[in-house]
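K.L.:
sequence-free structure coming up:
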């Protein structure tokens, strides 16, 4: 029998594909910046939130503000670089709050210095948070997702996974490694019903990029270099995150989605 379609049917199906109602999302480093914007975007699509930060008072204040705006939000206080603390926190979320359906690995740090002067302590700090932290959190969450046979994992990478700039070689190395870790997670877990993908933001006006946003020369160069002709706004990452967190991306796995105003598409 020939299937028929209507605008109403198509619209309802689209809403179902992209809707996150009944899903719970843990977003690391979601007290500010890109992490908070992604958390809000997922909540607007229907997801219940678990806000993560290292400072309990800050996390509680963010969650309270979100609840005042009508969203469902709990908190989980842990440092992504503390492997044992991560495991305890994830197990507590699963037992006390409920299953984690969506994980967004957003927590990250930046350090800038000429490579020949880059301190070993700064290198180690970058890798502990930007790479080791993703491994710790994802492993802890995946141990719960695997028996359920489903889950969505989104790693926040960067255009620096594909492009290098002076003074941030270690940061670029951490994000390049994260891009490959995303593919490795896909290789291990796709057959178990888990989709693992990465978002690679371009240049967005955040605290992490304050040194650049405050530099008129760099800002002018960036706007000229980027086909869109401007800095990104953090809320412009939300559509891509909702797509990767929803059933709309059910056969998308191991991919890195660049959200960069065209920066990596041109010479």
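P.N.:
Thanks, I have it. Being a predicted model, the structure only gives us computed values, none of them experimental.
K.L.:
rest of the way, CA atoms for contacts and neighbours
P.N.:
Fine.
K.L.:
so who does residue 107 touch?
P.N.:
28-30, 35, 80, 129-130, 133 (CA atoms under 8 Å, 6 or more residues apart in numbering).
K.L.:
Let's have these in TSV, adding neighbour count.
P.N.:
Below are these laid out as TSV (neighbours: other CA atoms under 10 Å):
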residue	neighbour count
28	28
29	25
30	27
35	23
80	30
129	22
130	27
133	24
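K.L.:
Counting neighbours, which bits of the strand or helix carrying residue 186 end up buried?
P.N.:
Taking DSSP states H and E as the criterion, residue 186 maps to helix 169-189. Of the residues in helix 169-189, 169-183, 185-186, 189 count as buried by neighbour count, 16 or more other CA atoms under 10 Å.
K.L.:
Summarise which helices and strands that helix is packed against.
P.N.:
The helices and strands touching helix 169-189, judged by 3 or more CA pairs under 8 Å, 6 or more residues apart in numbering; DSSP states H and E, are helix 120-127, strand 194-201.
K.L.:
which residues in the stretch 51-200 of the chain form helices?
P.N.:
For the stretch 51-200 of the chain, the helices defined by DSSP state H, counting those that start in this stretch occupy 56-68, 83-92, 120-127, 133-148, 169-189.
K.L.:
could those be laid out in TSV, adding distance to residue 264?
P.N.:
Formatted as TSV, the helices of the stretch 51-200 of the chain follow (distance: least, CA to CA, whole Å):
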stretch	distance to residue 264
helix 56-68	33
helix 83-92	34
helix 120-127	23
helix 133-148	24
helix 169-189	14
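K.L.:
Of the helices and strands packed on helix 169-189, flag the one that's most buried.
P.N.:
Ranked by average neighbour count under the criterion mean count of other CA atoms under 10 Å, those are headed by strand 194-201 at a mean of 25.
K.L.:
Give me the residues contacting that one.
P.N.:
By CA under 8 Å, 6+ apart, the list of residues contacting strand 194-201 from outside reads 145-146, 149-159, 161, 179, 182-183, 185-186, 189-190, 237, 240-241, 244, 250-260.
K.L.:
Run the angle between that strand and helix 133-148 for me.
P.N.:
150 degrees (axes from the mean of the first three to the mean of the last three CA atoms, to 10 degrees).
K.L.:
structure B:
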């Protein structure tokens, strides 16, 4: 019974930002649980490596691409993914970007790029595939939030704004779609060793301050999200809706 609760056999997932880091780890985890996976990257061929790893596990996998900072490319990515598999049971809105500038000097172009990538694309992809899930009366949407869904950060106002909004959007969609048997939730990763946090890792003082607050006494690695994404994509979470699940080594508890 436990295996059936967490099994993703005969399911198809779309994971954005699947070329590396957290997205790649989540795409592979879904495949390990039985899913076929459409891997989306930002450039042609950027998700090929992830798709290849999944195919070697005996699952079907496809590589698609689109620059999520462009609304037209978001639409094209959705259509390309839909052409790979007419039924997408799981949507993982993971792709994101970050730009660091003091708030008073923040470039308009950087603000718009972060908001479009981190928030607008999440809504547009959720709307596109959510409508199809409503028709089938089932589906799972997992968004990537952040610890900055709860706090403001420093020199990342657009990122903090976008991740607060992702948490709110997750709850808003859950409120409407739970009755349609669609579960919409989010994972809020803590401090993970990825490209997005490289600036923090390179800052010895800031790295030490952050590390000292994590009860687990280490930064996360992408594979630490495997259990969370499988749970929120499987039958095990059928009565979980609008939840922001922190995977942070205990950061929020301290």
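P.N.:
Arrived safely, thanks for sending. On a predicted model such as this, the values are computed, not experimentally measured, just so you know.
K.L.:
In the second structure, what range does the helix holding residue 186 of the first structure match?
P.N.:
Counting by TM-score structural alignment, helix 169-189 of the first structure pairs with residues 157-177 of the second structure.
K.L.:
same check, this time on stretch 241-252 of the first structure
P.N.:
By TM-score structural alignment, stretch 241-252 of the first structure lines up with residues 229-240 in the second structure.
K.L.:
What degree of burial does the alignment partner in the first structure of residue 209 of the second structure show, as a neighbour count?
P.N.:
The alignment partner of residue 209 of the second structure in the first structure, by TM-score structural alignment, is residue 221. Using other CA atoms under 10 Å as the criterion, residue 221 of the first structure is surrounded by 12 other residues.
K.L.:
try residue 16 of the first structure
P.N.:
As a measure of burial, residue 16 of the first structure has 14 neighbours, counting by other CA under 10 Å.
K.L.:
can you confirm it is in a helix?
P.N.:
Yes - per DSSP: H, G, I helix; E, B strand; the rest coil, residue 16 of the first structure lies within a helix segment.
K.L.:
Show me what the helix or strand hosting the match of residue 209 of the second structure is packed up against.
P.N.:
Take DSSP H and E as the rule and residue 221 of the first structure turns out to sit in helix 216-225. Judged by 3+ CA pairs under 8 Å, 6+ apart, the packing partners of helix 216-225 of the first structure are helix 210-213.
K.L.:
buried sites along the helix it packs on?
P.N.:
212-213.
K.L.:
average distance between it and the second structure?
P.N.:
Compared with the second structure after fitting, helix 210-213 of the first structure has a mean deviation of 0.9 Å; criterion: mean CA distance after the TM-score superposition for the first structure.
K.L.:
which helices and strands sit right next to that helix?
P.N.:
For helix 210-213 of the first structure, the packing partners by 3+ CA pairs under 8 Å, 6+ apart are helix 216-225.
K.L.:
mean per-residue distance, the helix it packs on to the second structure?
P.N.:
On superposition with the second structure, the mean distance recorded for helix 216-225 of the first structure (mean CA distance after the TM-score superposition for the first structure) is 1.4 Å.
K.L.:
Name the next helix or strand downstream of that helix, please.
P.N.:
Scanning forward in sequence from helix 216-225 of the first structure by DSSP H and E, the next helix or strand is helix 238-245.
K.L.:
Name the nearest residue to residue 111 of the second structure, sequence neighbours excluded.
P.N.:
Of all residues not flanking residue 111 of the second structure in the chain, residue 158 sits nearest, at 5.5 Å (CA to CA, 6 or more residues apart in numbering).
K.L.:
quick one: the one you found and residue 113 touch, right?
P.N.:
No - applying CA atoms under 8 Å, one finds residue 158 of the second structure not in contact with residue 113, separated by 9.0 Å.
K.L.:
Now do the same for residue 60 of the second structure: its match in the first structure.
P.N.:
Match for residue 60 of the second structure (TM-score structural alignment): residue 72.
K.L.:
and that match, how many neighbours?
P.N.:
17.
K.L.:
Surely it touches residue 66?
P.N.:
Yes - counting by CA under 8 Å, residue 72 of the first structure touches residue 66, with 7.3 Å between them.
K.L.:
Enumerate every residue touching the nearest residue to the match of residue 60 of the second structure once chain neighbours are set aside.
P.N.:
Spatial nearest neighbour of residue 72 of the first structure, chain neighbours left out: residue 48 (4.9 Å); criterion: CA to CA, 6+ apart. Residue 48 of the first structure makes contacts with 21-25, 71-73, as judged by CA under 8 Å, 6+ apart.
K.L.:
so which strand or helix has the counterpart of residue 22 of the first structure in the second structure?
P.N.:
The alignment partner of residue 22 of the first structure in the second structure, by TM-score structural alignment, is residue 10. Counting by DSSP H and E, there is no helix or strand that carries residue 10 of the second structure.
K.L.:
how deep is residue 10 of the second structure tucked in, by neighbour count?
P.N.:
Residue 10 of the second structure: 10 neighbours (other CA under 10 Å).
K.L.:
residue in the second structure matching the residue nearest to residue 72 of the first structure?
P.N.:
So, by TM-score structural alignment, residue 48 of the first structure is matched to residue 36.
K.L.:
what do we get in the second structure for residue 135 of the first structure?
P.N.:
Checking TM-score structural alignment: residue 135 of the first structure goes with residue 123.
K.L.:
Tell me how many other residues surround that match.
P.N.:
18.
K.L.:
contacting residues around it?
P.N.:
By CA under 8 Å, 6+ apart, the neighbours of residue 123 of the second structure are residue 169.
K.L.:
From residue 200 of the second structure, how far out is it?
P.N.:
29 Å (CA to CA, to the nearest Å).
K.L.:
again, but for residue 93 of the second structure
P.N.:
24 Å.
K.L.:
Likewise for residue 232 of the second structure?
P.N.:
29 Å.
K.L.:
and what of residue 5 of the second structure?
P.N.:
38 Å.
K.L.:
Next: residue 107 of the second structure.
P.N.:
Relative to residue 200 of the second structure, residue 107 of the second structure is positioned 21 Å away (CA to CA).
K.L.:
again with residue 147 of the second structure
P.N.:
14 Å.
K.L.:
swap in residue 120 of the second structure?
P.N.:
From residue 120 of the second structure to residue 200 of the second structure the distance is 26 Å (CA to CA).
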